[in-house]
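Student: only geometry, no sequence info:
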């Protein structure tokens, strides 16, 4: 088991390659979020309950977590370009299988593989870092991350509007076509670099276990990230059900368009990244958690009005992205030679938490409606804040 120094001279990051990875990160990660505004339509067409349809979103997040843990580390062991090209075939097949689904079981299986294969953005981020000039590394990585965040936001708008007018199946056929075009561009334009890890796959996974055991700040960041995303997705996966009821009687297009409010979160991520080196990160995370709790209070009191939803979404998104960026800053500073594997641990935990939040939100909606969702989402953040206040002072 051995890590080799990077050969930074083997390729150079051009503007066209950077834009390809930025746009590609957004288009690929979007596959995980197309289903959220469409869950109500899927439930009606397949004649299943809203809670059962909610499992589609949950399983997608579980698949993404599995892909982060099992596939992303391969980027240290094999040539990233080859892995990405092969992975794109699985993405296209999974999207088509989802579009063709005639029952919820087939759809859930397809959802898992959509999540599993859509981890390419987490390979683009370290690739951008490896190809960048040291003076431009932060800027270039930030650009790819911005593309990823915008992809998450725009995906809900895209699927919500198209799903309302063309149907949910067409959303996935179009998504498969987009990924096919991107696959061709990646095949011809993405540069290749040599792997940095020398050893077996078992050795690679063993090294990940080593970091989990020996880096307490990584474990704490992973728990915080998991709880934050769990709270966030408890909201987004039940929003479409909430909007279909009185007083809104709205379709998937409105649920998608509310994703525009999340642009504030993307801007917050950029701002937090700039100030994180000058502000105590523990204080920053505490303030962000308090913001998320405030957002749930707004959603609980005024969540039956569009104004309340808009303000609540904005504050919730700013809080989540602030915690996420602060966590990643802490994680990447612990061992610069193992950023891929540290990112694997953190992001796997992040999306496991997201899948649990999706599940808990769906169950809360089924038994207690909107008030149950609000209590569940707020509980995630309260637990996060308590854990942070107890354990963060012990971390260097």
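Tutor: Perfect, I can see it now. These numbers come from a predicted model, not from an experiment.

Student: can we go C-alpha only for contacts and neighbour counts from here?
Tutor: OK.

Student: so residue 48 belongs to a helix, correct?
Tutor: No. Under the criterion used here (DSSP: H, G, I helix; E, B strand; the rest coil), residue 48 is coil, not part of a helix.

Student: helices or strands next to the longest helix anywhere in the chain in the packing?
Tutor: Counting by DSSP state H, the longest helix found in the chain is helix 339-391. Using 3 or more Cα pairs under 8 Å, 6 or more residues apart in numbering; DSSP states H and E, the elements in contact with helix 339-391 are helix 50-70, helix 201-214, helix 216-244, helix 281-302, helix 306-334.

Student: export those helices as CSV, with columns for distance to residue 170.
Tutor: CSV is the format used below for the helices and strands packed on helix 339-391 (distance: least, Cα to Cα, whole Å):
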stretch, distance to residue 170
helix 50-70, 17
helix 201-214, 39
helix 216-244, 19
helix 281-302, 32
helix 306-334, 28
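
Student: with mean neighbour count and distance to residue 9 added, can I get those in CSV?
Tutor: Listed next are these as CSV, based on neighbours: other Cα atoms under 10 Å; distance: least, Cα to Cα, whole Å:
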stretch, mean neighbour count, distance to residue 9
helix 50-70, 25, 28
helix 201-214, 14, 25
helix 216-244, 25, 31
helix 281-302, 21, 34
helix 306-334, 21, 23
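
Student: comparison target, given below:
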């Protein structure tokens, strides 16, 4: 796999991935998805710098999320149609250009346009993961996906503290310059290691998009796994939207303190490789049930920890919630990638679109419940979502 350009060998299903390739995939996915969360941590600095009124400052986050949603719908499923290596390299390059555009923007319009490009191209991470499933051996596919997902969730969790720390030392534009440079490094690494993969689906672009919707409408297993993870990701975003408000108001933490709390919560990403190993052993049902039960108990514990003023206990709960989220995600992707090898990108596109929409609703719920009902309203909402997921899970027959 060291040749370049057109001479590069075609990827064969199940040919395996070495440790270095898995590490690069994990780094690339984490770095690309982290770009969705930098502005969320810096909204209080970016809005005034771009002369955005407070009522519109949220657009600096929303437009990036809209770009990612559009990319999930329009771009991710292309992994079943066009040569994967070229598609991935183009998205990484496009992400880097968008980040540079954000860093040099002098107006709100320029910032928002570049933010949409970043969100749209960051979907390249959702092309890399199905490619990894294609390359991984069947016997350890869950472990490979788990290791890569550990990198992805690590990127999500590290994005906010990294943005806060960079802004404190060098201004809000620094993190975007840094990430643009990181995209160039990742582009070079992927250029060297990515094999070619040319899907032979026999479909054109319109048929690929329709096929994605058909898979979501007809595959009961896909629907079930999307429902589980959609509710789980809504809980995840609910917690991480509201907890900074709690930390500032109840515990008096400043931006650096909140960043350190988020950094501690990133420890939950370590559960992803373990979840992959459980899935490879056929323990998907058990891993899913454990994750959903852990989320229910975690939200209830979060209420008690805050009421008792125990910050360390709340940090432990954050790790538990993140670990449960990752366990369910890895178990779910292990299942859906086994449904149809020739349609993995479409399966992933449909799955992640549902998960992303539910996550966006969770973010809104986090802000709404905390503003109008306080921390216990947020906690009970999260617990209610966990109960809903457990009720759906109760209808799933335990495999022999």
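Tutor: Arrived safely, thanks for sending. As the structure is a computational prediction, the values presented were derived from the model and not from experiment.

Student: returning to what we had before: tilt between the longest helix of structure 1 and helix 306-334?
Tutor: Orientation of helix 339-391 of structure 1 against helix 306-334 (axes from the mean of the first three to the mean of the last three Cα atoms, to 10 degrees) gives an angle of 110 degrees.

Student: from residue 144 of structure 2, how far out is residue 339 of structure 2?
Tutor: Distance, residue 339 of structure 2 to residue 144 of structure 2, using Cα to Cα, to the nearest Å: 17 Å.

Student: same question for residue 356 of structure 2.
Tutor: In this view, residue 356 of structure 2 and residue 144 of structure 2 are 22 Å apart by Cα to Cα.

Student: then residue 91 of structure 2?
Tutor: Distance from residue 91 of structure 2 to residue 144 of structure 2, by Cα to Cα: 22 Å.

Student: between residue 356 and residue 144 of structure 2, which one's more packed in?
Tutor: A side-by-side neighbour count of residue 356 of structure 2 and residue 144, using other Cα atoms under 10 Å, places residue 144 first with 31 against 19.

Student: what about the more buried one, which SS state?
Tutor: helix.

Student: touching, residue 256 of structure 1 and residue 39? I think so.
Tutor: No. Assessed by Cα atoms under 8 Å, residue 256 of structure 1 is found out of contact with residue 39, at 11.7 Å.

Student: how about residue 271 of structure 1, what's its partner in structure 2?
Tutor: Here residue 271 of structure 1 is matched to residue 274 in structure 2, going by TM-score structural alignment.

Student: and its match, how many residues sit next to it?
Tutor: 20.

Student: residue 35 of structure 1 maps to what in structure 2?
Tutor: Structural alignment (TM-score structural alignment) places residue 35 of structure 1 against residue 39 in structure 2.

Student: and the gap between its match and residue 64 of structure 2?
Tutor: Here the criterion is Cα to Cα. By it, residue 39 of structure 2 lies 9 Å from residue 64 of structure 2.

Student: please apply the same query to residue 138 of structure 2.
Tutor: Residue 138 of structure 2 sits 35 Å away from residue 64 of structure 2, going by Cα to Cα.

Student: please apply the same query to residue 20 of structure 2.
Tutor: Residue 20 of structure 2 is 30 Å from residue 64 of structure 2, where distance means Cα to Cα.

Student: how about residue 88 of structure 2, what's its partner in structure 1?
Tutor: With TM-score structural alignment as the criterion, residue 88 of structure 2 matches residue 84.

Student: give the contact list for residue 164 of structure 1.
Tutor: 251, 252, 253 (Cα atoms under 8 Å, 6 or more residues apart in numbering).
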